[in-house]
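> fold the following, please.
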Amino acid sequence: MIYAVWVPLLVPFVVVPAARRLADNLAPARAVRLLAATGAGLALCTLLALTLLVVPGAGRLSAVAAAGEFVHPLAATAPGAAVPLAAAALFLIAGCAAAVTRAVRGHWAQLQRARPDHGDGEELAVLHDSRPDAYALPGRPGSPGRIVVTTGMLHALDPAEREALLAHERAHLTGRHHLYLVAAELSAHCHPALRALRAPVGYALERCADEAAAHAVGDRRVAARAIGRAALAARTAGEPPAPRPAAALAAAAGPVPRRVAALLGKGAARSRVGRAAAATLLACLAVSGAAALDATYDLHSSIEVAQGESP
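A predicted model of the protein is given here:
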């Protein structure tokens, strides 16, 4: 266990270089699912590894040893390192739990507060504001959410571009994209390296919505032009747009030039680079899970030995 338990804590650092390549070179929907699953899986393996580090040190406490009916001390790790490692791992688990709890409560509070002042009961809420802005506002469970757009943004686009912009935001709502962002955020609280997955997940989600908009209007150039002009209008306005709710997803967010270039290419890329990046992420997830299971089995055997049973 002393070796296997460290693998889930180190593997996430290997994922970082492959994540952006995956988002750029794999179909957006597949990239989103794979990035989110990888982040969640590695986060769970991290927490399991930390828990496995806590048990040997805790087993050296008399109360825990009595409860576990230990005849011999646990031999899963070196005696001098068991207690300090357990204390450090327990501290990290507590920090992760507190951060995840705050994030979940914060997201729920944002959904509760995120209610536009106009267009109750309608999918589209038009705000009378000269500052160009548009975003998708996810709803609470059971609520479809709402598209919010200002009059300034509507005036900045022609009719075809407006249709593409609304289709983009509608794709965010129907796909429940904010849940993927929440999953990436929660994973990032469990391991510092997983913070690097948030940007590729966000980019892949915008690419999903871009492709949906292109399909809805039947013209990739119109979709690309709508995204580019929306971003340009928002950034060249005389004053910044009003603060958005934290849960909002905006069409003008993220690396717009990369998104426009992808739309003007030949559709979703399925290159060797994308497949290699996907294979890397899957391999990292498999290795981390296997190491965590191996460490769990070793600890179980150590507990049987400590209880005076045959391993």
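
> hey, let's count contacts and neighbours off CA atoms from now on
Fine.

> in this protein, which spans are strands?
124-127, 134-137, 146-150, 249-250 (DSSP state E).

> remind me what the first one packs against, helices and strands.
Judged by 3 or more C-alpha pairs under 8 Å, 6 or more residues apart in numbering; DSSP states H and E, strand 124-127 is in contact with strand 146-150.

> centre of the chain to the strand it packs on, how far?
Centre-to-centre, strand 146-150 and its host chain are 24 Å apart (C-alpha atoms, centre = their mean, to the nearest Å).

> cool, stretch 10-30 as well?
Chain-centre distance of stretch 10-30: 12 Å, with C-alpha atoms, centre = their mean.

> about what we covered before: if you compare the strands of the chain, which one is most tucked away?
strand 134-137 (a mean of 28; mean count of other C-alpha atoms under 10 Å).

> if we can go back for a sec, out of the strands of the chain, nearest to Pro17?
With C-alpha to C-alpha as the measure, strand 249-250 is the member of the strands of the chain nearest Pro17 (25.2 Å).

> measure the residue lying closest to Tyr135 once chain neighbours are set aside to His168 for me?
In space, and not counting its chain neighbours, Tyr135 is closest to Ala250: 4.1 Å by C-alpha to C-alpha, 6 or more residues apart in numbering. Remark: distance between Ala250 and His168 (C-alpha to C-alpha, to the nearest Å) = 9 Å.

> do the same with Gly289
Taking C-alpha to C-alpha, one finds Gly289 at 36 Å from His168.

> what do you get for Gln307?
60 Å.

> look at the two and report which has more neighbours.
His168 (30 against 18; other C-alpha atoms under 10 Å).

> who touches stretch 28-43?
Stretch 28-43 has contacts (C-alpha atoms under 8 Å, 6 or more residues apart in numbering) with 8, 12, 19, 22-23, 180, 183-184, 187-188, 190-191, 194, 197, 200-201, 204-205, 207-208, 268, 278, 281-282, 285, 288-289.

> before we compare anything, build this one as well:
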Amino acid sequence: MIYAVWVPLLMPFVAVPAARRLADALSPVRAVRLLASTAVGLALFSTLALVLLVVPGATRLSAVAAVGELVKPLAEAAPDVTAVPLAAAAVALLAGCAVAVTRTARRHWAELHRAGVPGDGSDGELTVVRDSRPDAYALPGLPGSPGRIVVTTGMLRALDPAERDALLAHERAHLAGRHHLFLAAAELAALCHPALRSLRAPMGYALERCADEAAAAAVGDRRVAARAIGRAALAARAAEEVEGRPRVALAATAGPVPRRVAALLGRATPRPRVGRAAAAALLACLALSGAAALDATHDLHSSIEVAQGESPQH
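This next block holds a predicted model:
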């Protein structure tokens, strides 16, 4: 187990470079699904690896050995010299992850509860705010609530009617796809392993590309969608930073806008081979990490049986 257990902890460092190539090389929807699966899967396997590192050291304690009915230490699971220090380090890391994940999840939930923008005009999902500063974003709702689109009068004045339709379609796609859940999953996964922090930017870009494509399909003109995104980003950047926007909101002006506009206009160079290779590499990393975690779990179970004076089951 002592060797296999390290694979899930090291694999995120190998997977992240491949994941960065997905956003432009694959379709946005496939990129989002693969990035989310990779982030969550690698986070779970690395957390399981830390749990497995705790057990051999914990069984050195007489109370734990008595509860587990162990007649001898788990010598095969980890050497005596390293078992206790590794267990202590793993416990500290698990505690830190648990605290960080709990705080982030509670903050996210609280923001959804208190998120609200005073507006003088509302049409179903749309809330118009009297504000000269251009801004527009999708505000996700609580479970069972569709959420709403918030746009300022300054943003409406900055765009022509066709561009407004494209911008609203973009934000509507964020709500319909529940994109905030993917971002939340990537953020929580990053708290479980430091290497996974680098997946948040590709995830955010891929989600914006999903909404861009939905907007282009809704208005039936990719140029209009690209122009709407570009002009909205320029208007928002020229204005002062809008205060009070909830952190759970998703905005069309987020991320690398020039790359998104180029992709809508077909100026980005398609790289299907790179996409397939990156996807295969990610799936291989995920499979290898899961197989190593299962192998380490099986080895630990066998060691526990031996320590209990039983014959290991195969």
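
> want to throw the strands of the first structure into a markdown table with distance to Phe91 of the first structure?
Listed next are the strands of the first structure as a markdown table, based on distance: least, C-alpha to C-alpha, whole Å:
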| stretch | distance to Phe91 of the first structure |
| --- | --- |
| strand 124-127 | 46 |
| strand 134-137 | 36 |
| strand 146-150 | 41 |
| strand 249-250 | 34 |
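
> what's the neighbour count on Thr51 of the first structure?
18.

> so what's it up against?
Thr51 of the first structure sits next to Ala89, Leu90, Ile93 when contact means C-alpha under 8 Å, 6+ apart.

> which residues in the second structure form helices?
Secondary structure of the second structure (DSSP state H): helices at 7-19, 22-25, 28-58, 62-67, 80-114, 153-158, 161-176, 179-192, 200-219, 222-238, 257-264, 272-307.

> and the residue nearest the centre of the first structure?
Against the mean C-alpha coordinate of the first structure, by C-alpha atoms, centre = their mean, the closest residue is Ala184 at 1.5 Å.

> quick one: it and Ala196 touch, right?
No. Using C-alpha atoms under 8 Å as the test, Ala184 of the first structure is too far from Ala196 to be in contact (9.4 Å).

> so what's the gap between stretch 132-142 of the second structure and the chain middle?
Worked out by C-alpha atoms, centre = their mean, stretch 132-142 of the second structure lies 21 Å from the chain centre.

> contacts for it, please.
Against stretch 132-142 of the second structure from outside (C-alpha under 8 Å, 6+ apart): 112-113, 115, 146-156, 158, 171-172, 174-175, 178, 180, 232, 235-236, 239-240, 242, 246, 248-252.

> using ChimeraX, define a selection of the buried residues within these.
Under the burial definition 16 or more other C-alpha atoms under 10 Å, those of the contacts of stretch 132-142 of the second structure that qualify are selected in ChimeraX by:
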select :112,115,147,148,149,150,151,152,153,154,155,156,158,171,172,174,175,180,232,235,236,246,248,249,250,251,252
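
> adding distance to Leu126 of the second structure, write the helices of the second structure out as CSV.
Shown next, in CSV, are those (distance: least, C-alpha to C-alpha, whole Å):
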stretch, distance to Leu126 of the second structure
helix 7-19, 35
helix 22-25, 29
helix 28-58, 25
helix 62-67, 58
helix 80-114, 17
helix 153-158, 12
helix 161-176, 9
helix 179-192, 18
helix 200-219, 16
helix 222-238, 17
helix 257-264, 24
helix 272-307, 37
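
> out of those helices, nearest to Arg130 of the second structure?
helix 153-158 (5.4 Å).

> which bit of the first structure covers the closest one?
Mapped onto the first structure using TM-score structural alignment, helix 153-158 of the second structure covers residues 151-156.

> and that stretch, how far from the second structure on average?
Taken over the aligned residues, the distance from stretch 151-156 of the first structure to the second structure averages 0.6 Å (mean C-alpha distance after the TM-score superposition for the first structure).

> and Leu142 of the second structure, what pairs with it in the first structure?
Looks like Leu142 of the second structure aligns to Arg140 there (TM-score structural alignment).

> give me the neighbour count for its match.
Arg140 of the first structure: 14 surrounding residues under other C-alpha under 10 Å.

> for Arg113 of the first structure, same thing?
Look at Arg113 of the first structure: counted by other C-alpha under 10 Å, it has 12 neighbours.

> ok, it - contacts?
Arg113 of the first structure makes no contacts at all, as judged by C-alpha under 8 Å, 6+ apart.

> state the distance from it to Ala247 of the first structure.
The gap separating Arg113 of the first structure from Ala247 of the first structure is 10 Å, by C-alpha to C-alpha.

> got it, and Leu173 of the first structure?
For Leu173 of the first structure, the distance to Ala247 of the first structure - C-alpha to C-alpha - is 11 Å.

> before we move on, back to that, format the contacts of Thr51 of the first structure as CSV; extra columns: distance to Ala65 of the first structure and neighbour count.
Listed next are those as CSV, based on distance: C-alpha to C-alpha, whole Å; neighbours: other C-alpha atoms under 10 Å:
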residue, distance to Ala65 of the first structure, neighbour count
Ala89, 19, 21
Leu90, 18, 18
Ile93, 22, 19
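
> quick one: contacts for Ala215 of the second structure?
Counting by C-alpha under 8 Å, 6+ apart, Ala215 of the second structure has contacts Ala166, Leu167, Leu168, Ala169, His170, Ala173, Ala225.

> closest one of these to Thr297 of the second structure?
Ala173 (41.4 Å).

> any idea how far Val101 of the second structure is from that closest one?
For Ala173 of the second structure, the distance to Val101 of the second structure - C-alpha to C-alpha - is 27 Å.
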